[in-house]
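Q: Provide a 3D model corresponding to the input given below.
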Amino acid sequence: MSHRKNQPKPDNRKDNVEKLQDMVQETIQNMEETEAAMEFASEEEKKELREKNQRRRESIDAMRQEIRDEYRDQQQ
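A: Predicted coordinates:
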């Protein structure tokens, strides 16, 4: 029986931009679905959903900044 130590996988950042772009698109889709769901929500639920979408907007801004950073790093 061989005893191998667990080795971490090497950091492969080549596809980070694409992954981040996919995450942005999925988040936008979630926001759109939430907006549609508000039609059937109570006032309290609408308030919570609006707050959730605001946090999503903030996440999108952060992901877009990270996309720019990753793209810049790849160009160097």
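Q: contacts, neighbours, all on C-alpha from now
A: OK.
Q: so is the residue most central in space within the chain in a helix, a strand, or just coil?
A: Nearest residue to the geometric centre of the chain (Cα atoms, centre = their mean): Met23, 3.9 Å. Here Met23 is recorded as helix under DSSP: H, G, I helix; E, B strand; the rest coil.
Q: Next, the structure of the following sequence, for comparison with the previous one:
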Amino acid sequence: MKAIVIGASGGIGGALAAALGVRGDQVTGLSRRSVPAIDLEDEASIGAAAAGCPARGRSTCWPLPAACSTVTGSSRKRRSG
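A: The predicted structure is shown next:
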């Protein structure tokens, strides 16, 4: 299967991308450090990253929570209680 991991340069994203690769998936890792870089607040960078992703066949996209919280602007932390 083809997998797209957004946030692949982070600890969780890197581990997920590695695990998917070991499993035999074709992994495309995207991050602020990838080529092309992806900035979830910049529409042009999202388009450039999408253009470089696998176009044919079935793909699964793994957006990681840290990336999602950046888009929504949420900076709140959970309190343990």
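Q: TM-score for this pair?
A: After superposition, the two chains reach a TM-score (TM-score structural alignment, normalised by the length of structure 1) of 0.26; 36 aligned residues with a Cα RMSD of 3.7 Å.
Q: ok so, going back, roughly how far does the residue nearest to the centre of structure 1 sit from Glu43 of structure 1?
A: As judged by Cα to Cα, to the nearest Å, Met23 of structure 1 and Glu43 of structure 1 stand 29 Å apart.
Q: Kindly report the same for Met31 of structure 1.
A: Counting by Cα to Cα, the separation of Met31 of structure 1 from Glu43 of structure 1 is 18 Å.
Q: out of the two, which sits in the busier spot?
A: Counted by other Cα atoms under 10 Å, Met31 of structure 1 and Glu43 do not tie: Met31 has more neighbours, with 19 against 10.
Q: Name the helix or strand for the residue lying closest to the more buried one once chain neighbours are set aside, please.
A: With Cα to Cα, 6 or more residues apart in numbering as the criterion, Met31 of structure 1 has its nearest non-adjacent residue at 5.8 Å, and that residue is Asn53. Using DSSP states H and E, Asn53 of structure 1 sits within helix 43-75.
Q: Please point out which parts of that helix sit buried.
A: Buried residues in helix 43-75 of structure 1, counting neighbours by 16 or more other Cα atoms under 10 Å, are found at 46, 49-50, 53, 56-57, 60, 63-64, 66-67, 70-71.
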